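**Student:** Got a predicted structure here, sequence first:
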Amino acid sequence: MSDRPLPATRRGSRAHEAHESQFRLLRQRRFAPFFWTQFLGAMNDNVFKIGFTSLVTYQAARFSGVDPATAAFLISAIFILPFVLFSATSGQIADKYDKAMLTRLVKSFEIVVMLIGGAGFWLHSAPLLYLCTFLMGVHSTVFGPVKYSYLPQHLSKAELIGGNGMVEMGTFVAILLGAIVGGAGAGLAEHGALVLAGACIAIALAGRIVSGFVPATAAPQPELRINWNPFSETWRNLKLARENRTVFLSLLGISWLWFVGATFLSSFFSFAKNVLSANPDVVTVLLGTFSIGIGIGSLLCEKLSKRRIEIGLVPLGSIGMSVFAIDLFFASHALAPVGHLLSVGEFLGRLAHWRVLADLFLLAMFGGFYSVPLYALIQSRSRPSHRARIIAANNILNSLFMIVSALMAMGLTSAGFGIPAIFLVTALLNIVVATYIYSLVPEFLLRFIAWMLVHTFYRIRLVHAERIPDEGAAVLVCNHVSFVDAIVIMAESPRPIRFVMDHQIFSSPFAGWVFRHAKAIPIAPAHQDPELLARAYERCAQALAEGELVCIFPEGKLTRTGEMNPFRHGVMEIVGRTPAPVIPMALRGLWGSVFSRGNDAHWPRPIRKGVMSRLSLAVGEPIDPAQATPEKLQQIVTELRGARK
């Protein structure tokens, strides 16, 4: 595959055919230099912050006027303050100028900042180190909108999940390496400050060299006039983000993740020293476990989502985060007191500590499931001309949430809460916030329910699923085999679908709740409710006019024999009002499962097919609406299904 971005009309299909693994991107110039540039930047952030935090936590006497109990939270707050002040301006700059040029300017600035930080380490000057912390925050603020708006310009939609997973994985591996270097440097009593200073400057120089290979990336809005007032532009960016409700709530979801992550990461030094009775080297073990967990979770997203933007993983991630954060609280309380600071070997030699590490690893892994689909969703659903400013709005919200996180942790610490209690409070708040967001945007929860049900009961094979369009109106037509046909199709579609469903389904407590929130369209036969039938056709016409997908089961009822019932004329009524391509589909393998219906009137029936049985969803070529007769559609669907029911 060429390193040059593919045209929009061909990019998706070619990526689907040629993209075998997300790691393939590391061999391509459109991704690799950018990846290593952001990797080195994230690593340098953490060499500096971990080195600084470790010194003021374990060698506080060298730094006058520093409180070691709250220093980690203060460093975190200072680092993210520039995100509040300058993110809006940074978003405009990223939309107006070539991102490769901006990347190189940012990396040159990093060298200057690290010279200041190096002087702070050398002189053990807290004011200089706090200044460097702030300036590194400025560096990350400017690079943030460039970082996440770069990917959609160089990757196809099918590659976005894999690309974001690689970036998230790389970021947290960089955090791990930065923690190792920063912690090791701070642990050297004689020359630790010099080692930290040299490491920070060397990594900044390496980042500047690599950034020179980032390919040119055209500015999406070069005519944009920059508003240099950060306050009015911040408000404007937030208003811009609110134009798309799903995108805005996704921004809030990501910001909440940073609230949770900042609380845990900033607590590790105090957690190691005061709860685990461990030395600074154990902090590196904790950070490494957390980083590997979120890296693995980020990489697994591509496999679990089948290279689609699968927002059903988001609720799964939030559930796992809360479960293992709560268990971490109990695991911490089960630890026996120790009279001295444990080395890494002593720490790992105690079985109880492995439960702590397992909780951290799994919490972080589920955090990866949570974050990667949200980033990809924001990138795919934001207007290209405003994408960097939407990312800037994300950074503004992230920073506000992280500052609140630091203030909450400092307040709880001052009130006498221990670190495990702070973890428990964060886990309980996560449950409340997640419940609130999913109540506002049921699409997340619906995709989660569909994803869980389908991947629990079936192994699904997709045949030409790319024929379901990523955008634009279309009518999907499918055979009707079981009570979960719509859920299977919902789980395998790249976008939301408006299902035309029998009105009686809406009286069922669970199915009715699911399909009402999925904006399904109730329909009834003319002899039962002619007014409802007319309204159904009107709502289908409106949905198609707005560019949505509409799915209908033209048999009108479930099969009782496994063979298809005659197709009715509803499809012709729908496309006659609003012409749109008709896409035939066929489900095979569901007949005989617990969700299908046999000749007997009793349901559920004995299961003839067990859990994880195989089924297929085959998608046919789009048909011109003028040719979409019931007879022709039934013939095509029958051929797509084949002999297997």
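**Tutor:** Good, I have the coordinates.
**Student:** all contacts plus neighbour counts: C-alpha atoms, from now on.
**Tutor:** Will do.
**Student:** Could I get the full set of strands for this structure?
**Tutor:** Along the chain, the segments classed as strands by DSSP state E run 458-463, 474-478, 497-502, 521-523, 549-552, 582-588, 613-619.
**Student:** okay, those in JSON lines with distance to Ser266 and mean neighbour count next?
**Tutor:** Shown next, in JSON lines, are these (distance: least, C-alpha to C-alpha, whole Å; neighbours: other C-alpha atoms under 10 Å):
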{"stretch": "strand 458-463", "distance to Ser266": "41", "mean neighbour count": "16"}
{"stretch": "strand 474-478", "distance to Ser266": "49", "mean neighbour count": "26"}
{"stretch": "strand 497-502", "distance to Ser266": "42", "mean neighbour count": "22"}
{"stretch": "strand 521-523", "distance to Ser266": "48", "mean neighbour count": "23"}
{"stretch": "strand 549-552", "distance to Ser266": "45", "mean neighbour count": "24"}
{"stretch": "strand 582-588", "distance to Ser266": "50", "mean neighbour count": "25"}
{"stretch": "strand 613-619", "distance to Ser266": "46", "mean neighbour count": "19"}
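**Student:** got a list of what the residue nearest to Lys157 when sequence neighbours are not counted touches?
**Tutor:** In space, Lys157 comes closest to Gly12 once its chain neighbours are excluded; the distance is 6.3 Å by C-alpha to C-alpha, 6 or more residues apart in numbering. By C-alpha atoms under 8 Å, 6 or more residues apart in numbering, the contact list for Gly12 reads Ser156, Lys157, Ala158.
**Student:** another structure for you, compare them:
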Amino acid sequence: MSGQFGLLKEKRFGPLFGTQFLGAFNDNLYKNALVVLLTFQAAQWTSIAPELLGNLAAGIFILPFFLFSATAGQLADKYDKATLARFSKLLEILIMGIAAVGFALHSLAWLLAALFLLGLQSTQFGPVKYAILPQHLHEDELVGGNALIEAGTFVSILIGTLAGGLLAGSVAQPMWIAVGGLAVAVLGYLYSRGIPEAPPPAPELRINWNPLSETWRSINFARGNRSVFLSILGASWFWLYGALFLAQFPAYTKNVLGGGETMVTLLLAIFTVGIGVGSLLCERMSGKHVEIGLVPFGSIGLTLFGIDLYFASPVGLVGTTAHELTALLSLPAVWRVLFDLLMLGMFGGFFIVPLYALVQSRSEPAHRARIIAANNILNALFMVVGALGAAAALGAGLSIPALFGIAALLNAAVAVYIYGLVPEFLLRFVAWLLVKAVYRLRREGVEHIPLDGPALLVANHVSFADAVILMGASPRPIRFVMDHRIFRTPLLGFVFRHCGAIPIASAKEDPALMEKAFAEVAAALADGQLVGIFPEGNITADGELQPFRPGVARILAASPVPVVPMALSGLWGSFFSRIDGVAMQTPFRRGMFSAIGLKVGAPLDAAAATPERLFESVLALRGERR
């Protein structure tokens, strides 16, 4: 993890991290302090019931995300994001001044206005925070940067919530809440001054001030890339799922565990630590690249531990008074609940970090901030729908543990739906699992695979797992040209069919299919995609490199794109190779975690990439080890 923590020392990331950390801290400090104050001292401020005030405050804070996210996205695409970040912090200082006036005048209207403006300030900063990361971070730093942002956000929310509650309950004069918020806002502004310039991608953009039409337009920008839009829906579902759990912690503690406020804090802390640990582990588990294979892994954990929380929830602990924390921690059932919450948070980190990184890396730069604004709108909408659904279910008599169990089952259904629409998630999960659970893959030169634009990837063919391994190692999806017979293999056929692989046959066997394959390759390259081929034509029967067939020359004659030579080593003799004449007959014949290698060479111009030259390049990259 030293790599991602090293970003905190970099000027291109550290000031941004400090700015967003203090901003999230301040939002929750003020919001929770206000809710606690109005809950326990409601009679001094208004005649409205405390329960209604808490929900009113939550609604007022989230309302600006619906009204102004689309405008904030436009501003972040049109103006320098570092300048907008500094403006955001100046606005935060002004808002804390308004809150101070509200406390001085003892005016609920002023305090709620300040809360609304804090929501507006967060709305304005949201697209800046996420859209600036791809401008200041390299591709292999994007996952680590997002991991730190997510971990920092949840930790700041926890600390801010605790600090707000302590301030509201311990100070004689509520004015100190505003003073504390003002100090944090000033510190946040000082951090923001260190954020490097981030030139706008669309300075010529004309701002559309109509929130309804611009919201729809931003959502359409997101829908333009299917994987990006479904990633946004997945992220929005995560916020619904996580917010549903978090919102029940107080009632769950009181009505199921029989605990008090300290136990609520512990549940929140455990969940937050889990998300932080899961987020930070993403960089190591993904090899510093955007690895969406972690998303299905995360969804599996979110489902399993959500269901287990239902079964782990104890019965009969509630008494006439709240149990002490030490008494609850002496019970194994409570430790099981804490473990489930920790795992829910950790797998939530595995789920959300790659999704945000994918949205940033695959969004059109000129529209990136507006796409992130659409993400924020949908996140807020899902959380509101989730809160209303949970309230309706609990009002109908459903228990909180049962609500957790149903939410976990719905999470499984949502996951199956999304992975059915975009099989790339599932495919990358299979590739990630294969590389992590079966092999130890050493990669060299992966940076030679272009991050955008068309390219032809050429590799040796040692085993049935070659394409899956290469897909897992590539930062972008690859459309492989493959023998049509492999599509009849039960598992591999399903995987390749759903990842857009192109079936091909020889001219003698099926000339029509061969011509169709070359046409699909040309169309894919014209569309800016990566196409992978195995020029040997077949999986090697002796581990040696076979002569390259002339098909590669025909592809390059029609589509003169860069050619990237790649070489796999160490797979000969594995379960998926033909060392025994027929592959996949002797499981674990090389044991677990056998070492394999992938070397990627520098791209060659189409004119220089003859079959003979490519054969020599791949052979040199592979070396002696088969």
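**Tutor:** Sure thing, it's come through. Since we're looking at a predicted model, the values are computed, not measured.
**Student:** Give me the TM-score for this pair.
**Tutor:** The TM-score (TM-score structural alignment, normalised by the length of structure 2) is 0.94; 626 aligned residues with a C-alpha RMSD of 2.4 Å.
**Student:** picking that back up, redo the contacts of Gly12 of structure 1 as CSV? Include distance to Ile75 of structure 1.
**Tutor:** Shown next, in CSV, are the contacts of Gly12 of structure 1 (distance: C-alpha to C-alpha, whole Å):
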residue, distance to Ile75 of structure 1
Ser156, 38
Lys157, 37
Ala158, 38
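**Student:** how much space between the equivalent of Ser90 of structure 1 over in structure 2 and Phe548 of structure 2?
**Tutor:** Aligning on TM-score structural alignment places Ser90 of structure 1 opposite Ala72 in structure 2. According to C-alpha to C-alpha, to the nearest Å, Ala72 of structure 2 and Phe548 of structure 2 sit 53 Å apart.
**Student:** same thing with Ile95 of structure 2?
**Tutor:** Taking C-alpha to C-alpha, one finds Ile95 of structure 2 at 68 Å from Phe548 of structure 2.
**Student:** With distance to Trp228 of structure 1 added, can I get the strands of structure 1 in TSV?
**Tutor:** TSV is the format used below for those (distance: least, C-alpha to C-alpha, whole Å):
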stretch	distance to Trp228 of structure 1
strand 458-463	50
strand 474-478	44
strand 497-502	42
strand 521-523	48
strand 549-552	42
strand 582-588	49
strand 613-619	51
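**Student:** now the helices for the stretch 151-300 of structure 1?
**Tutor:** Listed in chain order, the helices of the stretch 151-300 of structure 1 (DSSP state H, counting those that start in this stretch) span 157-186, 192-211, 230-241, 245-270, 280-305.
**Student:** Report all helices and strands that the last one contacts.
**Tutor:** Contacts of helix 280-305 of structure 1 with other secondary structure elements, assessed using 3 or more C-alpha pairs under 8 Å, 6 or more residues apart in numbering; DSSP states H and E, are made with helix 157-186, helix 245-270, helix 344-348, helix 351-381.
**Student:** Now render those helices as TSV, adding mean neighbour count.
**Tutor:** Shown next, in TSV, are these (neighbours: other C-alpha atoms under 10 Å):
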stretch	mean neighbour count
helix 157-186	26
helix 245-270	22
helix 344-348	14
helix 351-381	23
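**Student:** In structure 1, what stretch matches stretch 542-557 of structure 2?
**Tutor:** With TM-score structural alignment as the criterion, stretch 542-557 of structure 2 aligns to 561-576.
**Student:** Now that stretch: buried residues?
**Tutor:** Gly562, Met564, Asn565, Phe567, Gly570, Val571, Met572, Ile574, Val575 (16 or more other C-alpha atoms under 10 Å).
**Student:** what does stretch 56-69 of structure 1 give?
**Tutor:** Quick answer for stretch 56-69 of structure 1 (16+ other C-alpha under 10 Å): Val56, Thr57, Tyr58, Ala60, Phe63, Pro68, Ala69.
**Student:** Spatially, which two of those residues are the most separated?
**Tutor:** Taking C-alpha to C-alpha as the measure, the buried residues of stretch 56-69 of structure 1 span a maximum distance of 13.4 Å, between Phe63 and Ala69.
**Student:** Mind telling me what Val422 of structure 2 corresponds to in structure 1?
**Tutor:** Checking TM-score structural alignment: Val422 of structure 2 goes with Val441.
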